[in-house]
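Student: sequence first, predicted coordinates after that:
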Amino acid sequence: MRFPRMGQIIQIQSYKHDGTLHRVWEETMVLKGTQDTVIGANDQTLVIESDGRHWRTKEPAITYFSTKEWFNIICMIRQDGIYYYCNLGSPITWDEEALKYIDYDLDIKVYPNGSYKLLDEDEYSLHKRKMNYPKKLDNILKSHVQELIDWIKNKKGPFNPSFVDKWYSLYKKLVRN
């Protein structure tokens, strides 16, 4: 499978377990695209919800997606520091139309001081019952919540302070050119 290349503008689409479209991010610039990882950046990009509502992101963000991990990470660059929004979801696929994944409701928000909070457990429980998540999937997601918490605590990957600096610098350079 080929992956998007550096400088390419792509769309990101998230779906629910039942196959319905959940959310679309219209434009993200690819900073790195390999068979394992796609790192991107966007700023004030249009986001379209499944019900037709739309809004724009408020700040620049670096995005981290994996073909192996059951989560993705959005690093939001704000005046008072970097906030992280982590979505528990399937590993990504790329089909030349968009980067795609299934969103499994559970999220972790990480604050600039390193503290974090698990979100949307009630939504996860509801969809787990409603969409009949298999036990194996439930186990995978719960183990990846723990893996993600380990990444946060150990400042691994996108949680390493140099990660955002490196990729945001590249993004600004590509935008200037």
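Tutor: Great, that's in hand.
Student: all contacts plus neighbour counts: C-alpha atoms, from now on.
Tutor: Fine.
Student: contacting residues around the residue positioned nearest the centre of the chain?
Tutor: Residue closest to the mean C-alpha point of the chain, counted by Cα atoms, centre = their mean, is Asn72 at 3.4 Å. Applying Cα atoms under 8 Å, 6 or more residues apart in numbering, one finds that Asn72 lies in contact with 63-66, 86-89.
Student: which among these gets closest to Leu170?
Tutor: Of all the contacts of Asn72, Thr63 has the smallest distance to Leu170: 13.2 Å, by Cα to Cα.
Student: of the contacts of Asn72, which belong to strands?
Tutor: Among these, DSSP state E puts 63-66, 86-89 in strands.
Student: quick one: the strands in this structure, in order.
Tutor: So, for the chain - with DSSP E - the strands run 9-15, 21-33, 37-43, 46-49, 54-56, 60-66, 71-78, 81-89, 93-94, 99-110, 116-119.
Student: okay, those strands in CSV with distance to Pro158 next?
Tutor: Listed next are the strands of the chain as CSV, based on distance: least, Cα to Cα, whole Å:
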stretch, distance to Pro158
strand 9-15, 19
strand 21-33, 13
strand 37-43, 10
strand 46-49, 22
strand 54-56, 23
strand 60-66, 7
strand 71-78, 7
strand 81-89, 9
strand 93-94, 20
strand 99-110, 11
strand 116-119, 14
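Student: put this beside the first:
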Amino acid sequence: MSPAPGTTIRIESFKHDHSFHRSWDKTTLIHTSDAVLIGGNDRVKVTESDGREWRTREPAICTFGRGQWFNTIAMIRDDGIYYYCNIGSPFSLKGNLLSYIDYDLDVKVYPDLTYSILDEEEFALHSRQMNYPPQVTERVRQAVQEVIDWVQARRGPFQNGFVERWYERYLLVRVDEG
């Protein structure tokens, strides 16, 4: 059973070797279903593996599809919506902690829905260092293509109005994230 909308969760990502990668201090759940978990946050503390901390600069809507090998962070900026799509294992939700394994590759999608694939070198390096199994490497490559297909089809979080609708809902259910 998932926590109810309005609940604050913590998001943590790890690397394939189970080492800590990054955490997002507070995200407010907006929607949970058998298919998807949607959350929102604004100016939350992010902690990196080296201990460095920083705050996000804008509101964001995060989408985690159950069983999906990617998640999306839609950042709402003055000049449009930017998406950062993390390629990673399907998420796990235990209590108020959502976690997943980050597999290095990211797809950055711009407001005009053009995109770029980031961190190919990091993926190649970590793949060798941590001995990613061939099925993981293949699944990661499939996930990158799936993100691109979704962008081109305007599916899921890339649909017209999706982020705006969920941001309005977030404003209604959020708790103080200071």
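Tutor: Everything's here; your move. Everything numeric here is computed off the predicted structure, so don't read it as measured data.
Student: now tabulate the contacts of Asn72 of structure 1 in JSON lines and tack on neighbour count and distance to Lys16 of structure 1.
Tutor: Shown next, in JSON lines, are these (neighbours: other Cα atoms under 10 Å; distance: Cα to Cα, whole Å):
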{"residue": "Thr63", "neighbour count": "25", "distance to Lys16 of structure 1": "20"}
{"residue": "Tyr64", "neighbour count": "19", "distance to Lys16 of structure 1": "19"}
{"residue": "Phe65", "neighbour count": "25", "distance to Lys16 of structure 1": "17"}
{"residue": "Ser66", "neighbour count": "21", "distance to Lys16 of structure 1": "18"}
{"residue": "Cys86", "neighbour count": "22", "distance to Lys16 of structure 1": "16"}
{"residue": "Asn87", "neighbour count": "22", "distance to Lys16 of structure 1": "12"}
{"residue": "Leu88", "neighbour count": "24", "distance to Lys16 of structure 1": "12"}
{"residue": "Gly89", "neighbour count": "24", "distance to Lys16 of structure 1": "9"}
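Student: with distance to Arg53 of structure 1 as extra columns, can I get these in JSON lines?
Tutor: What follows is these, written out as JSON lines (distance: Cα to Cα, whole Å):
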{"residue": "Thr63", "distance to Arg53 of structure 1": "22"}
{"residue": "Tyr64", "distance to Arg53 of structure 1": "25"}
{"residue": "Phe65", "distance to Arg53 of structure 1": "24"}
{"residue": "Ser66", "distance to Arg53 of structure 1": "27"}
{"residue": "Cys86", "distance to Arg53 of structure 1": "22"}
{"residue": "Asn87", "distance to Arg53 of structure 1": "20"}
{"residue": "Leu88", "distance to Arg53 of structure 1": "23"}
{"residue": "Gly89", "distance to Arg53 of structure 1": "22"}
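Student: tell me which of those is nearest to Asp36 of structure 1?
Tutor: Ser66 (5.7 Å).
Student: residues contacting Phe162 of structure 2?
Tutor: Gly156.
Student: distance check, it against Ile81 of structure 2.
Tutor: 11 Å (Cα to Cα, to the nearest Å).
Student: got it, and Thr47 of structure 2?
Tutor: 23 Å.
Student: with Asp106 of structure 2 instead?
Tutor: Distance, Asp106 of structure 2 to Ile81 of structure 2, using Cα to Cα: 16 Å.
Student: with neighbour numbers in mind, choose between these two.
Tutor: Shown here are Asp106 of structure 2 and Ile81; by other Cα atoms under 10 Å, Asp106 has more neighbours (25 against 19).
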